[in-house]
Each structure stands twice: as C-alpha cells, then as structure tokens.
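A.B. asks: Here's my sequence, what's the structure:
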Amino acid sequence: MARNVEFNEAEAIQKAMRVFWEKGYHGASLRDLTTAMQINSSSLYNTIGDKEELFVRCVQHYTDLRKQDWQLRLASERPALEVLVEYIQCAVDIIIAEENSCLAIKAAFEMATSDERVRAILKADSEYGEAFLRELLRKAVAQGAIQTEESPELLADYFNSTWKGWHESYILHKDPIRIKKMAQYFIKQIGK
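C.D. replies: Take a look at the predicted model:
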C-alpha cells in the first residue's frame, strides 16, 4: 500500500517557486520540482495538480508577497518620497543581487502569452504595483516633495517601464554601477 506523504503546502510552493525562478517553467523538470519540494510526484498530483497548476500557484504566491510589501510601504508614516526612494533602492539591490531577475517579468515572457491564468495574475500584479506607485507619487506631490506637472499615473507607468528595463540591462550587461546610476538619475528627475 502506498503511503501518503504529508507536507506543508505553503513551504512546498515557496520551494517550487525558487526552482521556477531559477529555471523557468520550461526548464524546470518535474524531478527538479519534487526534489526541491521534498515530495514525490504522486503527492504533487494528489494535492496540487500538475506542473502547470503548480506554476500558477507559484506565480500567485510571488505576486502575493509583492502585494504585502507594497501594502506595508504604503502604510508607512514616513514621507512618501522617502518611501519611494527606498523602494527604488531596494529594487536596484534585488536586480543586482537576484541571479534570476524578477519572476513576474520572467513569467510574463515565458508563459503569459500562452496561459490565461498566468496573464491574469501578472496583469493584476502590474495594476496593483502601478496603483502603489501612483499613491506614493500622489502623496509626495501633496507633501511638496515632488514638483511636477505630470500626473501620478504617467509617472507610475514611466517608472514601471523603466524598472523593467533595468532588469533587462542587468541581465545583458551584469553591470551594477550602470543600474545604480540609472536609479540615481531617475530619483533626481522625480525629486525636481
């Protein structure tokens, strides 16, 4: 009689997320995933489903973590521009330190065109991220820390696009100084 393997699903999703983050959806084998999760394939199928369902759950988990971070930052009592600058600097640190770039960006290019659920999760993530940036920018303008005629919507969209470009630049050039300079320039531009 086969024995059921009990495991902590949240921990297993976190471990699988790291595998997908490193290898991508197509590069991650079922063996890679079950080894990292410390379960057998029948446990995976019986509890989560197939590799695609696992990937969807991992992308959702990743975006949930980002949303929690954004909510904490918005709840901060510190000046909005200070929170925004810290967020930009954290983004730079992640780009430079994280070998595998951003899982959301990776998933967008690899799976969002062919999997509607992944696309929907990433679209919601992007919209929430832009709302986070708009709110920070709106607060910074209201606090007098940013002087601009541009709308917070345009600035948030511009930052979001710029930040994704930093990821690509780092993947191609592996030049942390370049990324830091672009971030400093961006901060200087919004702080005018």
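
A.B. asks: okay, CA-based contacts and neighbour counts for the rest of this
C.D. replies: Noted.

A.B. asks: and Lys51, what is it in contact with?
C.D. replies: Neighbouring residues of Lys51 by C-alpha atoms under 8 Å, 6 or more residues apart in numbering: Leu30.

A.B. asks: Lys181 now?
C.D. replies: Per C-alpha under 8 Å, 6+ apart, neighbours of Lys181: none.

A.B. asks: May I ask which helix or strand encompasses it?
C.D. replies: Lys181 belongs to helix 176-190 when assigned by DSSP states H and E.

A.B. asks: need the contact list for Gln184.
C.D. replies: Gln184 neighbours (C-alpha under 8 Å, 6+ apart): none.

A.B. asks: And it, how far from Val85?
C.D. replies: According to C-alpha to C-alpha, to the nearest Å, Gln184 stands 9 Å off from Val85.

A.B. asks: And for Arg18?
C.D. replies: Distance from Arg18 to Val85, by C-alpha to C-alpha: 27 Å.

A.B. asks: try Ala12
C.D. replies: 34 Å.

A.B. asks: what comes up buried for stretch 143-152?
C.D. replies: Ala145, Ile146, Pro152 (16 or more other C-alpha atoms under 10 Å).

A.B. asks: First-to-last residue distance for it?
C.D. replies: OK, stretch 143-152 end separation, C-alpha to C-alpha: 13 Å.

A.B. asks: and if you look at stretch 37-45?
C.D. replies: Using C-alpha to C-alpha, the two ends of stretch 37-45 sit 13 Å apart.

A.B. asks: Could you also give me the structure for this next sequence, so I can compare it with the first?
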Amino acid sequence: MPRNKEFKYEDKLEAARNLFWEKGYQATTMNDLVNTLELNRSSIYDSFGNKHELFIKCLHNYIAEKKKSYKISASKAKSPLLAAIQIIKDIVKTIFSDSKTCLAINSTFELSRIDKEAGKLLKDQALKSIQLFEQLFKEAQEKGELASDKDPNLIAYYVVTSFASLWNADLLFNDKKRLNQLTNFLIDTIKN
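C.D. replies: Got it, this is the predicted structure:
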C-alpha cells in the first residue's frame, strides 16, 4: 500500500521557490533541495519531478502571485491611468521592503538565453504584463487621461522593461531618494 504524503505540497513548493530565489537556479543543488525541503530525493522526484521541473513549477507559482498582486494594485485606483501608476508604485514599495530581487527578473537574466522552457515562461509573463498595461493605457486614452498621440503598446513595453532597471538601480546604488526620482520620472514620462 502506498504511503500518503506527509507534507503540504504548497509549503514545500514555496520553500523550494525561496531557495531558488536566494541561490539562483544554477547554484541550487539537489542536496540543497533535500536539505531545505526536508524530503528525500525520491519524494522530491515523485512529488515535483526533477530539479528543472520543480523550478518551473516554482516559477509558475511566483508568476501567478505577481499577477494577483498587479490586480490588487490596480483595484485600488479610480481610473485606468491611476491603476497603471498604482501598480508601478506598489512594485517600488516591494523593491524598498523586500530583501530579494524579483524572481522573474533574476531568472530572466540567469536563464532566458540558455533555458528555452524558462525563457518562454518568462517571456509569456512579460507579454501578459505588457498586455495589462497596454489595456490600461488604451482605457486611459478613451477617458482622456492620456494623450491620444501616445502609443499604448510602446508605453507598456517601456514600463515593463523599466522594472528591471528599477531593481538594478536599487541593487547597485541602494539610494531610496534616487529610486523615487527614477520612479517619478517613469510616471511623468507616461503622463506627458
């Protein structure tokens, strides 16, 4: 008779995600996963697959959380343009409060050119973020909040690609005043 799993799948997935987040995919070993998850190798393989499959599951989990956080941020605002700005501001709050850099950004720089599956997942996530912002900017134009000569798609690409720059600025310079200035510059670029 097979033995029942004696652990909560989501908790172990979160622990693995945090380990990958801390060390990166390449530097994380199966021994690290065994020690962190407090599971033997066969339990990890049976429940999550190999290291790469587990990482992809962790990345899916992280992306789903980011999508929820964007929706929550957008729901705080009273207009489409303010929703886009609120998402940006909440991301910057995360940069200030979180000791870890965004897992998607870390993984993009580490893996997108060498791991087709991770690269595709990260690109799809970025494109969905671009679609979200583009839709908000189109709605903002319809409501007269954004100039009609602005390209909502281009602005959306600019915003999403700027997130990596904001994380980078924080990592390199650790200057909250400058990061706030960069954020305000990004927002002013959208509005003007």
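
A.B. asks: TM-score them against each other, please.
C.D. replies: Scored against TM-score structural alignment, normalised by the length of the first structure, the superposed chains reach a TM-score of 0.89; 191 aligned residues with a C-alpha RMSD of 2.1 Å.

A.B. asks: that older thread, can you list the buried residues of stretch 143-152 of the first structure in CSV and add secondary structure and distance to Arg66 of the first structure?
C.D. replies: Below are those laid out as CSV (DSSP: H, G, I helix; E, B strand; the rest coil; distance: C-alpha to C-alpha, whole Å):
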residue, secondary structure, distance to Arg66 of the first structure
Ala145, coil, 25
Ile146, coil, 25
Pro152, helix, 20
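
A.B. asks: Report how many residues lie close to Leu124 of the first structure.
C.D. replies: Actually, residue 124 of the first structure is Ala. It isn't Leu. Using other C-alpha atoms under 10 Å, Ala124 of the first structure has 13 neighbouring residues.

A.B. asks: per the alignment, it corresponds to what in the second structure?
C.D. replies: Here Ala124 of the first structure is matched to Asp124 in the second structure, going by TM-score structural alignment.

A.B. asks: quick revisit: among the buried residues of stretch 143-152 of the first structure, which one sits closest to Asp69 of the first structure?
C.D. replies: Using C-alpha to C-alpha, Pro152 comes nearest to Asp69 of the first structure of these, at 20.1 Å.

A.B. asks: Give me the spatial nearest neighbour of the closest one, chain neighbours excluded.
C.D. replies: Arg134 (5.0 Å; C-alpha to C-alpha, 6 or more residues apart in numbering).

A.B. asks: Who are the contact partners of the one you found?
C.D. replies: Pro152, Glu153, Leu155, Ala156.

A.B. asks: What's the separation between it and Ile95 of the first structure?
C.D. replies: Distance from Arg134 of the first structure to Ile95 of the first structure, by C-alpha to C-alpha: 22 Å.

A.B. asks: again, but for Met111 of the first structure
C.D. replies: Using C-alpha to C-alpha, we find Met111 of the first structure at a distance of 21 Å from Ile95 of the first structure.

A.B. asks: all helices for the first structure, in order.
C.D. replies: Per DSSP state H, the first structure carries helices over the ranges 9-27, 30-37, 41-47, 51-74, 80-97, 103-110, 116-142, 152-173, 176-190.

A.B. asks: nearest to Arg3 of the first structure, of the ones you listed?
C.D. replies: helix 41-47 (9.6 Å).

A.B. asks: For that closest one, which helices and strands make contact with it?
C.D. replies: helix 30-37 (3 or more C-alpha pairs under 8 Å, 6 or more residues apart in numbering; DSSP states H and E).

A.B. asks: Average offset of the helix it packs on relative to the second structure?
C.D. replies: Once the two models are superposed, helix 30-37 of the first structure sits on average 2.8 Å from its counterpart in the second structure (mean C-alpha distance after the TM-score superposition for the first structure).

A.B. asks: swap in stretch 12-25 of the first structure?
C.D. replies: Here the mean offset of stretch 12-25 of the first structure against the second structure after fitting is 1.0 Å, by mean C-alpha distance after the TM-score superposition for the first structure.
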